[in-house]
Every structure is written in structure tokens, then in C-alpha cells.
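K.L.:
need coordinates for the below:
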Amino acid sequence: MAEQYDVIVLGSGPGGYVAAIRAAQLGLKTAIVERELLGGICLNWGCIPTKALLRSAEIFHYMQHAKDYGLVAKGIEADLEAVVKRSRGVAKQLNAGVTHLMKKNKIAVHMGTGTLTGPTSLTVKGDKGEEKLTARHVIVATGARARDLPFAPADGKRVWTYRHAMTPPEMPTKLLVIGSGAIGIEFASFYSDMGAEVTVVEMLDRVVPVEDADVSAFLEKALAKQGMTIKTGAGVEELKVGASGVSAKIKAKDGKVESAEFSHVIVAVGIVPNTENIGLEKLGVKLDRGFIQIDPYGRTGVKGLWAIGDCVPGPWLAHKASHEGVTTVEAIAQELGNKDVHPHPLDRNNIPGCTYCRPQIASVGLTAAKAKEAGYTVKAGTFPFIGNGKAIALGEAEGFVKTVFDAKTGELLGAHMIGAEVTEMIQGFVVGKTLETTEAELMNSIFPHPTISESMHESVLGAYGRALHI
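P.N.:
Model prediction:
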């Protein structure tokens, strides 16, 4: 006889495990199904371990520039094996943390490959053989995987995805990174700081193309100054993998095709949702390029079946998946008669984006260009870190904060930052947008001194011609 639950979550990434915890908090009998590791890609092979790698590279960079701070450090070397070992240790610790959270919240964990046999039933094939589970509601949170190049699939030796790049068999000497989104740029930054000669190829006309154009331009100059070669408006037309390296044909923006040799290649050209072979087709679930189509609360259109995270439309970010998980579970609880929950649909304009390269990038809401396209009359203010005392004292005076407002109402439409620790500062503007703030509240807020966050205040003042320190 099948085991019965109120909610079954298929996938235990940051969307799935958070959804399961919230379901348990609401008194629902909950199970989670995972085929590999609790915590999913983010905790084990994505967000967290990459930040551990980047932190090691950052420390290495500072040690190499100790004299800039009046210090002497000699014989500085990087031990790639030890750096990777630390990163894997961080991932293992967090995986154990999620395991603890499942036990604490009395969530049943079924390890194995789950396949839907109906909207609210599935089988799990794992070490225990085949288990049959049923629920009143099922949430699909199966995530996504790296997209391969059709002419050069990743082999883990010379051509890598992000997963290979996190546990490299050897240190690249000359690295080609295809794609300049967050994943591509973060690994380009890591390997460059670790000593590799890095080339980044981006098909669009600028790096990190989803960001504000001023941020893209600033980052390209910063990366070039660090020694990277940046090719925008370019594409890789061919990769030939050999025993000791990779030959690439790169078509430049002027149409010329150049050949170049690299020791390794990282492919970061997007993701593919993990929605094949899990039973969706037979259920009539609507898909678009493999992504499950949902309403603002996660409903798929098939009664009892919901979806969240990287297997649904983007942005494909861990914190967006977690937020969706809570919203969807509360909508399920509401359907089951809980009158104390009041879920709100996801507002994609309030989802922050962070890229942990050096310098860091963070943003939320509309860029100035997108705001104008949407019909707004825009007021925008930019404040450079060179005008901020804390940034100068830290030796991190490269960067800026840019804010975008509706000139008619004063509504904060967007905020865009590049520089040291901006990924920690962006939440101030996220809270502001969620509270529907205007320039008046931000101007009247007192920012602590000395902090880099004062640049946030100055950018708001600057949008209205009132900046004090520039």
C-alpha cells in the first residue's frame, strides 16, 4: 500500500527543502524525494561551494597585494587541491544541516529517483527498491542542469560545466569561458585570481548582459585591468578537443574567425530544466522549452500538481526558488482549509540578483533603459566609491551605486551596484522596493558612518541633484 502524505516535494534544492519545512510548520504531513544529495545543486554544487572557492581566491588576491596595506607577505602560493577540499567541506557541512532540518521538522526523506504516476502520486526507485507514495498535493522542484554545446559536450577533462570547474582535475593554464552570465563570470574571476590566463567570449554586445549597461561597462574595464581578455559580440564556432588542450575557432563581432589554443574550456551558456522522464508528459502539464508553466502561486493547471524553482520560468536563482516554495505551500494550505495563511504572488521586479566576481555585482528592479522602455520618465543618480571614506580606507575605491526613480511619483524603480560587498548591501533597496518606498523615505533614512552603504544614500541624493560628497 502506498504511503500517504499531505504534501510531497520532488527535489530538495533551496526551493524544495524550504517548501517542505514550511509545509511541516503548517502542520502538513510532508515528504521529500531526492535522487542525489539533500540541498540540491545550490548547496552541494552551486551557490555555496562556489562562494567558498571565490573567498579563497579573494584572500589569495589580498595576500599578493599585502604591500598595498603596508604589510609584507612573502612566498605566497595557491594550493588548488586544498582550496577545492575546503569548498567541498563547506558543502558537506551544509548538506548535514539540511539533513538535520528534515529530522527536526519530522519530514520523511525518500532517497531515490521519483517519477510521477499521477498528479498526486509517484514512485521512488532507490536503495530500498521501489516505493509508492501518494499525497493530496505534489510540488515539482527538480531544478535544472548546465546546457551543453551541441558541437562540444562537456567531458570533464578539457571541456567543463560549472560542476567540473568546482572539482578541477588540474589547474588550467589558459582558460576559455563561454558565456558571461553570473556562472561564467564567477569562474572566470576565480581562475584568473588563481593564476590562469582567462578569455571570456560573450555572444551579446556586453558582459553580464542582464545588468545595467553602466555596470557592464565598468566590469569589462575591471576584468581587462586584471588581465582577462574579453570578447563581446563574439561566438565560438568550433571546439576541437585534444589530449593536451582545446583548439577554438572564435568569430569576432567584425565577422573575422580566429583560431586560439586553450588548456581548458568552461561552458556557461544557460540551463536545461530537469523535467524529462518524470511523468509530466502523460499528465498534460504545459511546458515551454522544457520549463513548467505555472500561475503566480505555482499551480501547473493540473489539479494537485505544483512546481517551483529552476524547472519553472526564471529568473533561475536560489532565493527566488525558496520564496516560491513558501508561497506555494501557503497556497496549498489555504486550499486545505487553513484560514491563517495569506500567500502573495511573486513580484519578479523585487527579486535581487547577485554576481560574486571581483568586483561584485548586485541589482534589483528595472535598469534605466528598461524603465524608459516601460514608459517611465526617469531620474537616475550614480555615486562612485571613490567619494566614500570607508571604501577608500578598505582599499576598495572602485565601484558605484546607481538608483533609478520614477520622476513623476518618486517610486524606486531599480538599483544597480558594482564594487566591494555590494551583494550584502542590495537588500536595503530590496526592502525599500517591497515597502514601495519613494526617494523621500530613502533621503530621510540615516545611514551609518563610515560604511560603504553611505554610497546608497548618496546615489539617491544624486538622482535629485543633492549629492553631498561629489
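K.L.:
for the rest of this, base every contact and every neighbour count on C-alpha atoms.
P.N.:
Fine.
K.L.:
now do the helix ranked longest in the chain: everything it contacts.
P.N.:
Identified as the longest helix of the chain according to DSSP state H is helix 80-104. Identification of contacts with helix 80-104 by C-alpha atoms under 8 Å, 6 or more residues apart in numbering yields 17, 21, 37-39, 43-45, 48-50, 52-53, 56, 108-109, 166-167, 171.
K.L.:
with stretch 122-141 instead?
P.N.:
By C-alpha under 8 Å, 6+ apart, stretch 122-141 touches 1-13, 15-16, 33, 35, 110-117, 119-121, 304-311, 332.
K.L.:
and those residues, which are buried?
P.N.:
Buried members of those, counted by 16 or more other C-alpha atoms under 10 Å: 4-13, 15-16, 33, 35, 110-117, 119-121, 304-311, 332.
K.L.:
that older thread, sitting in strands, which of the contacts of helix 80-104 do you find?
P.N.:
108-109 (DSSP state E).
K.L.:
tell me which residue is most central in the protein.
P.N.:
Leu317 (4.4 Å; C-alpha atoms, centre = their mean).
K.L.:
next, the contact list for it, please.
P.N.:
Counting by C-alpha under 8 Å, 6+ apart, Leu317 has contacts 309-310, 353.
K.L.:
for the protein, which segments count as helices?
P.N.:
Under DSSP H, the chain gives helices at 16-25, 40-45, 47-64, 80-104, 162-166, 182-193, 213-225, 280-283, 318-335, 368-373, 389-394, 422-434, 439-444, 454-463.
K.L.:
and the shortest one, what's buried?
P.N.:
Meaning helix 280-283. Leu280.
K.L.:
please generate a structure for the following sequence too, so the two can be compared:
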Amino acid sequence: MTKHEFLIIGSGPGGYIAAIRAAQLGYDVAIVEQENTLGGICLNWGCIPTKSLLQSASIYHNIRKADIFGITIKDVKFDFNKVIERSRNVVEKLSNGISVLMKKNNIKVYHGTAKLLGNSTVKITDLSNKTINITSTYIILATGSKAKSIPGIDFDNNIIWNAKNAMIPDKLPESLLIIGSGAIGVEFASFYNTFGTQVTMVELKDNILPLEDHEISECMHNILSNKGIKIHTKSSITKLEKFNNYAKIQVSDRIHLQVDKIILAAGVQPNSNNIGLENTQIKTDSAGFIITDQYCYTNEPGVYAIGDVAGPPCLAHKASHEAVLCVESIAVKENKITNSQYKVHSINKNNIPSCIFSIPQIASVGLTENQAQNQGYTTKIGKFNANCSGKAVAIDETEGFVKVIIDKSTGELLGAHMIGAEVTEMINGYVIGKQVEATDQDIISSIFPHPTLSEMIHEAVLSSDNSSLNS
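P.N.:
You can find the predicted model right below:
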């Protein structure tokens, strides 16, 4: 029977990072991927291709307002097929890069499905349906998640799309309904709206982007509405009829729509079925996420879980961080490394940033204003609008703001929330601040370069102290 020291199931941003880190520490490592290509959903059908698509949309958006900058461009056109083609080329390049990394680190790659058999054994069924049993001292489950369906609304790869379908359409739909208004829904709304599709969004909760701070949600609602996107909150689909190339929908018994396509973006569910959990002592919660401790250990000795399958937030960077944490915690126990050397510590989920690459972008870390108040904090709020930023005015990106929530008694940064140009790059300033437990005064006393968008990080904290210098 084949044996490895580490066997990683899944090659997404959790799995392939875990494999590389284990190999770096001198372990014999193998990884199992059920698809032909490495990288998981994130690289192949999630984070990466959507960023390519949205970059095309952003460039088209900016070209159409070039006259503001004194540049005249006549008859601006786009080739939608090339937009899609470029995104797939980006994916291929990066997936090939992971294959190179596997070879560089001497990691054995199995393509097939994996099932736990118990007793540190995994059955792999390859793409030609041949099976092999492998034993491994350490098994890391990094199987990710998949799109969640809604009763009565099933994906059909024709009228009702999942995110994958929405990334490789045959043509640009004239009309589109998006069910759900989280990160995925809002990103696709921005993309398709920019290229001229009539977009309607339906959200069950009171606001779009229900996980974001209420001011971010309200601001984005107004921006999307001004772009012509129709938004129905506190609403659900009460009737759906599909025809050959369109669908008729009734929303909360009061609104009737006819659309070419529907994107179901109602969240994700873990890939914890059909991987043999029943053959182990592993426990899951009511939603099917695998229960782990702070170092990603499950109830089954020698089996660990990281990333989406181990619970929210379902973010690629959380998966990658858990991958390193999990492998290094094992290495510390085996005295391969010392804890003082690598400072292995559990993840504080309040310090995990969230990014939405819509137009404009959204980014956040930590508590929202309402969460902070509900947890009993006495807070002071700082806010700085982009239209007061010299750099934002110069580049004509004046929509949005930066908002901070500060503990009034200690100066601790409880949360930060941004909407506007390049905020997904700016949020790391606050992420590092939270990680090192910087106070408001630490940030205030820091010098930010001028003129930059990052000055808004500084000004928002100054605002919480009633000392903003430019607003």
C-alpha cells in the first residue's frame, strides 16, 4: 500500500498551500484533486477569473468617461467573447503555475476523488475509475464549498446559472436576474451592468450586502440603483416559469419579471458529503461544516480540515492561512520547528479582511458599527468621504468613504469599512493595525504619503477624534 506523511485532499488555496508548506518542512507530501486542473474553485471558477472579468469591465467603464480627462475616444466597443477568453487564459496560466510548484516541491499529485476509509487510509478513484488505497500519517481535508441552491430553483446550465455558468456565457444576456446580493451577486451585477445587461437583484434580507456595515450597504444600494440596476430587498421568488430562452418570475407576489438568465448567488455549502466522514469520528455542524479546534484538528486522530469545508468565513486567504497554521502546528508537535521560531497561533477571525471587487470596490475588517454596539462597546465613529481626498478627486474616483469603529475607552480599532476605488488594496493598513493591536493614536501619529488614497485611512481615524484635517 502506498504511504505518504501528508495527504492533502483538494488543491485550492488551502490545499496547495498546505502541500507546499509541508514539503518545505521536509515531509513526503501528496495532494488529491478531482478535476484535471489544480487550483480549486478559487483559481478556476471563482476569485481569479472574476477579477479578470471585472478588470475588463473597469477598463471599459473608465474609457467611456475618458473625455473628463481631456481624451476623446470615439465609437468605444467591446468584444465580449474576448473578455471571456482573456479570463480563461489567466486561469490557465496560474493553474499551470501551481503544477510547476508541485513539481518544484516534489509533491505527488493524484487526479481523482478521495474518500476516507478510517485508520489513516484514503481510497482514491482516478479519472479512469481505477482505485488505489493510500495511508498517510496526516490527512488534511481542503475540499472547499459549492454554490447553494434554493428549493424549487435548481441550476440547469441554461436559464438558471451558477457562478461558473456566469463566467463563460455564450453571449451577453440582455436581461439578468441575480438572486442574492452578497459578494458574488454584487460582483456579477457590476460586471454585467457595465456591459449593458439590464440587471435586477432580489435579496431576502433588509439590505443588500447584509454582512457589511449598514452604511456600506446603503451607499452601494444607491450607487447600483443610479447605474440602472433594479434592487428588491425583503423579497423572495414566489413563482418561476422557464421557457426555451427566458424565464418569467414573480417576486414576493407583487413584481413580475421576464429575464434571459438567472444567477443564483445565495451563498455556499461545504463539500463535506461523499468524502467518507461516516467512516471516521469527524463531526459536522448543522450546515455540514466540519468542526475543528483552533489548530484545524478534527475529532479523528490524524485528520484535519481547513478552508471553506471547515466553516465560515469562506474566503481563500483564510484557507491559505489555516493551511500554514495547520501544517506548522503539526511540525511543532514533532519538533521539526519551534513555536518561538514560527509563532504558531490560532486565527482571530475578527482580523480576517473581506473584499468585494465590484465597481466601486468594498473592503472591511472587524466589527460593524451595529455589532460593536450589540457587544457592549462604547464606540466613537470616524468617517472620511472620498470626495475630500485630493488623490480621489484627481483621478475622478470620488464615490465612497472610509469608516472606522474605535473603542472609546481603549482606542482599540474594532472595525474598518471602505467603499471606493482600490479599497481592496487599502484595507491591509487596518488589517495590520488590528493584528498588532495598534490604537487610534498609533495610526494618528503615523505619516501617510501625499497625495494617496491611503490618506483616507489616516483621516478616518482623525475623524473619530474630531480632528480630521480635510473634511
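K.L.:
want to throw the helices of structure 1 into CSV with distance to Asp155 of structure 1?
P.N.:
Shown next, in CSV, are those (distance: least, C-alpha to C-alpha, whole Å):
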stretch, distance to Asp155 of structure 1
helix 16-25, 29
helix 40-45, 17
helix 47-64, 20
helix 80-104, 19
helix 162-166, 9
helix 182-193, 17
helix 213-225, 28
helix 280-283, 29
helix 318-335, 26
helix 368-373, 39
helix 389-394, 42
helix 422-434, 33
helix 439-444, 50
helix 454-463, 44
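K.L.:
relative to Asn349 of structure 1, which of those is closest?
P.N.:
helix 422-434 (8.7 Å; C-alpha to C-alpha).
K.L.:
post-alignment, the closest one versus structure 2, mean distance?
P.N.:
Comparison of helix 422-434 of structure 1 with structure 2 after fitting gives an average deviation of 0.3 Å (mean C-alpha distance after the TM-score superposition for structure 1).
K.L.:
helices or strands up against that helix?
P.N.:
strand 360-365, strand 412-419 (3 or more C-alpha pairs under 8 Å, 6 or more residues apart in numbering; DSSP states H and E).
K.L.:
quick one: closest of these to Ile426 of structure 1.
P.N.:
strand 360-365 (6.1 Å).
K.L.:
just say which of the helices and strands packed on helix 422-434 of structure 1 is most tucked in.
P.N.:
strand 412-419 (a mean of 28; mean count of other C-alpha atoms under 10 Å).
K.L.:
between the contacts of Leu317 of structure 1, which is nearest Lys390 of structure 1?
P.N.:
The closest of those, once distances to Lys390 of structure 1 are taken by C-alpha to C-alpha, is Gly353, at 24.0 Å.
K.L.:
quick check: that closest one touching Gln360?
P.N.:
No: the pair Gly353 of structure 1 and Gln360 does not pass the contact test of C-alpha atoms under 8 Å, sitting 10.9 Å apart.
K.L.:
nearest to Tyr69 of structure 1, of the contacts of Leu317 of structure 1?
P.N.:
For the contacts of Leu317 of structure 1, the nearest to Tyr69 of structure 1 is Gly353 (31.2 Å; C-alpha to C-alpha).
K.L.:
what number of residues lie near that closest one?
P.N.:
21 (other C-alpha atoms under 10 Å).
K.L.:
again with Ile432 of structure 2
P.N.:
Ile432 of structure 2: 12 neighbours (other C-alpha under 10 Å).
K.L.:
and Lys92 of structure 1, by the same measure?
P.N.:
16.
K.L.:
what of the one 4 residues further on?
P.N.:
Neighbour count for Ala96 of structure 1, taken as other C-alpha under 10 Å: 14.
K.L.:
ok, now the one 3 residues further on?
P.N.:
Using other C-alpha under 10 Å, Thr99 of structure 1 has 17 other residues around it.
K.L.:
please consider this matter closed, and thank you.
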